[in-house]
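prediction below, plus the sequence it came from.
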Amino acid sequence: MNNYLDFEKPLAEIEGKANELRAMARSNAEMDVEKEAAALDKKAGDMLAKLYAELTPWRKCQVARHPDRPHCKDYIETLFTDYTALAGDRNFADDHAIMGGLARLDGQPVVVMGQEKGNDTKSRIERNFGMARPEGYRKAVRLMDLADRFGLPVITLVDTPGAFPGKGAEERGQSEAIARATQRCLRLGVPMVSVVIGEGGSGGAVGIATANKVLMLEHSIYSVISPEGCASILWKDAEKMREAAEALRLTAQDLEQLGVIDKVVKEPVGGAHRHPAAAIKAVGEALKGQLKQLSNVGSDEIRANRRRKYLGLGAKGLAA
């Protein structure tokens, strides 16, 4: 693994030494280093488990943003079959920051959509780093209209630092577009399940995550503002992001306790970026379980369920 986070540097040294030993053995058949390498592997495994069992909120932010973490495109390609992408908002343009379309999950027809950040320089620029413009949210509304019309459950995969704050986006009605998307989520007569797979930033996330069931991966984050942005506003110092991350209660564990989300999906030891296939599989199983629970619920009750959920938001945390 090439991309180590700053708190993983001791781990990088141990894994690097094990790799060096094995590389030396490959160039010299007479060397037997497997015992020493295995000991280093065990030490690294123990350190990895300890590091990830004791992650602070700020470290969880770093893990949630890891460049090797699986993105929306990876989940769609792995979990869904017969995926047919739909493009454009029928008004201005197609926003590549939000991808979505018709697909099947374990044979069940669904509408799936989410923010895609990209995985290299070219795709990140094309996807605008997962920051959608108004046309992205209007495309999301179009997909939800389609789902409602044909009675298809909606699945959304949330991974964005926030909606794009540029001048053009504001000129085209960014806040109105997010509000309309949120409103459409609330009025859906079909089940909607959202999963925060990385970052869930501000209204940019809420616009496609106002669902019947909201899930989060174990090391993902969900917050009204980034820790850096919060620190800049409150303390005029972005370097206080660690304190801001603590205060924001943005981890999956905190949000489950507060009743903001419904379920935490466990990640492999070391995070989703170390074992993408296992993380994607866990999300798939969680999605199938949630859809099964909602499968026999009528449209009126689906809407009422969602209404109760959001009107009662925070009550669990206050009671605690």
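Structure's in. What do you need?

alpha carbons only for contacts and neighbour counts from here, please
Will do.

what ranges do the strands span in the stretch 201-320 of the chain?
213-217, 221-223, 263-265 (DSSP state E, counting those that start in this stretch).

looking at these, spot the one closest to Lys167.
Relative to Lys167, the nearest member of those by Cα to Cα is strand 221-223, separated by 23.3 Å.

count of residues packed around Ala169?
17 (other Cα atoms under 10 Å).

same check, this time on Arg127
Look at Arg127: counted by other Cα under 10 Å, it has 21 neighbours.

that one is in contact with Lys117, isn't it?
Yes - if you go by Cα atoms under 8 Å, Arg127 and Lys117 touch, sitting 5.7 Å apart.

a strand runs through Thr182, doesn't it?
No - with DSSP: H, G, I helix; E, B strand; the rest coil as the criterion, Thr182 is assigned helix and is not in a strand.

burial check on it, number of neighbours?
With other Cα under 10 Å as criterion, Thr182 counts 23.

ok, it touching Ile208?
Yes - contact criterion Cα under 8 Å: Thr182 and Ile208 qualify, at 6.5 Å.

thinking again about what came up before, okay, and the common contacts of Arg127 and Lys117?
With contacts defined as Cα atoms under 8 Å, 6 or more residues apart in numbering, the residues shared by Arg127 and Lys117 are Ala97.

residues in contact with the residue nearest in space to the middle of the chain?
With distances taken as Cα atoms, centre = their mean, the residue of the chain nearest its centroid is Ile197 (2.0 Å). Residues in contact with Ile197 (Cα under 8 Å, 6+ apart) are Ala64, His71, Cys72, Leu157, Val158, Asp159, Met216, Leu217, Ser220.

just the buried members of those?
Neighbour-count burial (16 or more other Cα atoms under 10 Å) applied to those gives Ala64, His71, Cys72, Leu157, Val158, Asp159, Met216, Leu217, Ser220.

OK, contacts around the last one?
With contact taken as Cα under 8 Å, 6+ apart, Ser220 is in contact with Lys60, Cys61, Val63, Ala64, Val196, Ile197, Gly198, Glu199, Gly200, Thr251, Ala252.

these in strands, which ones?
Taking DSSP state E as the definition of strands, those contribute Val196, Ile197, Gly198, Glu199, Gly200.

for the residue lying closest to the fourth one once chain neighbours are set aside, helix, strand, or coil?
Using Cα to Cα, 6 or more residues apart in numbering and skipping residues adjacent in sequence, the residue nearest Glu199 is Asp159, 4.7 Å away. Recorded secondary structure, Asp159: strand (three-state DSSP).

for Asp159, give its distance to Leu217.
According to Cα to Cα, to the nearest Å, Asp159 and Leu217 sit 11 Å apart.

same question, Glu256
11 Å.

likewise for Gly204?
18 Å.

what of Val110?
Val110 is 21 Å from Leu217, by Cα to Cα.

out of the ones in strands among the contacts of Ser220, what pair is the most spread apart?
Ile197 and Gly200 (8.1 Å).

what touches both of these two?
Taking Cα under 8 Å, 6+ apart as the criterion, Ile197 and Gly200 both touch Val158, Asp159, Ser220.

the second one reaches Lys117, doesn't it?
By that I understand Asp159. Yes - Asp159 is in contact with Lys117 according to Cα under 8 Å; the separation is 7.5 Å.

included below, for side-by-side comparison, is a second structure:
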Amino acid sequence: MEYLDFELPIKELQDQLEKCQVIGEESEVDVTQTCKKIEKKLLETKKEIYKNLSAWQRVQLSRHPDRPYTLDHIKALCGDSFLELHGDRNVKDDKAMIGGLGKIGDQTYMFIGQQKGYNTKTRQYRNFGMSNPEGYRKALRLMKSAEKFGIPVVTLIDTPGAYPGLEAEERGQGEAIARNILEMTRLKVPIITIIIGEGASGGALGIGVGNKVLMLENTWYSVISPESCSSILWRSWEYKEQAAEALKLTSPDMKRLKLIDGIIKEPLGGAHTDRKATFLAVKNAIEKNYEELKNLSPKDLVNQRMEKYLNMGVFKG
């Protein structure tokens, strides 16, 4: 288990608990009460730390190396029923954007999401979760296929942004993202979008237009990352914590501003501390929101989606 800097008090207590348990196992000394006291203190410390997380700390949790990625969620939700589909039928298959058909219970969904890597080799293979234009065009192809067969779409967002390389711009990165946003507004099947990690910039919006948009508790969704915002405004990354607070990018901020529809609660300590509980919460959220959408007509689905986005940012003076 890797610990972030603000989690060090938890690490110290966890180490103490393990030492206490070892002493109990290797000697005849009864350390039961001592272990219980440490366990109680550990639980209290966890509650205190995770109850008062800053925006920057939530950003750090969203990037935790042990946090489940898109394929982890899909495999947990669908098991062996998931069939991955490849290619944009134009340039190539973008490994940073994955998609395919899978079942939750008896209902088939088209899953689409960004995939990051677990180590240096797979991070390069997945391009750090940053999609090229062909990734967004693959996503659109799959969404159109889902529309043709009346299959609901579930998008899982976890990206530091679309790939900003010269080749990506030459192949029409901006147009690919804009096209997806346009087409998703008028797709005639339900779209459920869930931010499971980082939701940065147009890279997230390219698959982020949904009838229902949800965020896991310790994720972020913003036009720019705190580091990039800091480097633009202060010419330094040192102010990333201040930038994170100002950007209002956390799930409670987004819910309060009515930019998302709901927050999926994570286990105490983050999604990586109890993956099964996280997967179950995501599964329940998908099923619950699909129940609300499945009886709407194609016209009503489009109208609801358009109305939702047209109302964003509207206020009375």
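Happy to help now that I have it. What you see is a predicted model; the values in this text were computed from it and never measured.

nearest to Leu51 of the first structure, of the buried ones among the contacts of Ile197 of the first structure?
Looking across these and measuring by Cα to Cα, the closest to Leu51 of the first structure is Ala64, at 14.9 Å.

mind telling me what the closest one corresponds to in the second structure?
Matched across to the second structure, Ala64 of the first structure falls on Ser62, judged by TM-score structural alignment.

how about the contacts made by that match?
By Cα under 8 Å, 6+ apart, Ser62 of the second structure lies in contact with Ile196, Gly197, Glu198, Asn218, Thr219, Trp220.

pick the one among the residues you listed closest to Thr45 of the second structure.
Of all those, the one with the least separation from Thr45 of the second structure (Cα to Cα) is Asn218, at 18.0 Å.

identify the residue spatially nearest to the closest one, adjacent ones excluded.
Using Cα to Cα, 6+ apart and skipping residues adjacent in sequence, the residue nearest Asn218 of the second structure is Arg58, 5.1 Å away.

what do you get for Arg141 of the second structure?
The nearest residue in space to Arg141 of the second structure (Cα to Cα, 6+ apart) is Asp88, at 6.8 Å.

from Lys116 of the second structure, how far out is the one you found?
Asp88 of the second structure is 19 Å from Lys116 of the second structure, by Cα to Cα.

who's more crowded, those two?
The neighbour comparison of Asp88 of the second structure against Lys116 (other Cα under 10 Å) goes to Lys116, with 25 against 19.

hmm, the more buried one is touching Arg67, no?
No - look at Lys116 of the second structure against Arg67 with Cα under 8 Å: they stay out of range, at 10.6 Å.

got the residue ranges for the strands in the stretch 1-150 of the first structure?
80-85, 98-105, 108-115.

which of those is buried the deepest?
strand 108-115 (a mean of 25; mean count of other Cα atoms under 10 Å).

shared neighbours of Glu256 and Leu217 of the first structure, anything?
Val264.

what do we get in the first structure for Lys41 of the second structure?
Checking TM-score structural alignment: Lys41 of the second structure goes with Lys43.

and the closest residue to its match other than its chain neighbours, how many neighbours?
Once flanking residues are discounted, Lys43 of the first structure sits nearest to Ile14: 7.7 Å by Cα to Cα, 6+ apart. Ile14 of the first structure is flanked by 19 other residues according to other Cα under 10 Å.

where's the closest residue to Glu126 of the first structure other than its chain neighbours relative to Met216 of the first structure, distance?
For Glu126 of the first structure, ignoring the flanking residues on the chain, the nearest one in space by Cα to Cα, 6+ apart is His96 at 6.6 Å. In this view, His96 of the first structure and Met216 of the first structure are 23 Å apart by Cα to Cα.

one more: Ala282 of the first structure?
Applying Cα to Cα, the value for Ala282 of the first structure to Met216 of the first structure is 11 Å.

hey, what's in contact with both of these two?
Val265.

how many residues are close by the residue nearest to Asn218 of the second structure?
22.

can you show me the helices along the stretch 51-200 of the second structure?
With DSSP state H, counting those that start in this stretch, the ranges of helices along the stretch 51-200 of the second structure come out as 55-62, 70-78, 120-125, 133-148, 166-170, 173-185.

those helices: which one's closest to Ser297 of the second structure?
Closest to Ser297 of the second structure of these, according to Cα to Cα: helix 133-148, at 12.7 Å.

with the first structure overlaid, how far apart is that closest one on average?
Compared with the first structure after fitting, helix 133-148 of the second structure deviates on average by 0.6 Å (mean Cα distance after the TM-score superposition for the first structure).

flag every buried residue along that helix.
Quick answer for helix 133-148 of the second structure (16+ other Cα under 10 Å): 133-144, 146-147.

by contact count, what packs against that helix?
strand 97-104, strand 107-114, helix 173-185 (3 or more Cα pairs under 8 Å, 6 or more residues apart in numbering; DSSP states H and E).

need those in a markdown table (columns: distance to Thr34 of the second structure).
Below are those laid out as a markdown table (distance: least, Cα to Cα, whole Å):
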| stretch | distance to Thr34 of the second structure |
| --- | --- |
| strand 97-104 | 45 |
| strand 107-114 | 45 |
| helix 173-185 | 57 |
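
Glu291 of the second structure: which of these is closest?
strand 107-114 (10.9 Å).

quick one: that closest one to strand 97-104, angle?
Relative orientation of strand 107-114 of the second structure and strand 97-104, computed by axes from the mean of the first three to the mean of the last three Cα atoms, to 10 degrees: 160 degrees.

tell me what strand 107-114 of the second structure is packed against?
Where contact means 3+ Cα pairs under 8 Å, 6+ apart, strand 107-114 of the second structure is packed against helix 70-78, strand 97-104, helix 133-148, strand 153-159.

relative to Lys288 of the second structure, which of the ones you listed is closest?
Using Cα to Cα, these put strand 97-104 closest to Lys288 of the second structure, at 12.0 Å.

picking up where we left off before, just put the helices of the stretch 51-200 of the second structure in CSV and tack on distance to Tyr290 of the second structure.
Formatted as CSV, these follow (distance: least, Cα to Cα, whole Å):
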stretch, distance to Tyr290 of the second structure
helix 55-62, 25
helix 70-78, 15
helix 120-125, 32
helix 133-148, 15
helix 166-170, 34
helix 173-185, 17
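
quick one: which of the ones you listed is nearest Lys37 of the second structure?
helix 55-62 (27.4 Å).

what's the nearest residue to Tyr239 of the second structure if we skip its chain neighbours?
In space, and not counting its chain neighbours, Tyr239 of the second structure is closest to Ser230: 5.4 Å by Cα to Cα, 6+ apart.
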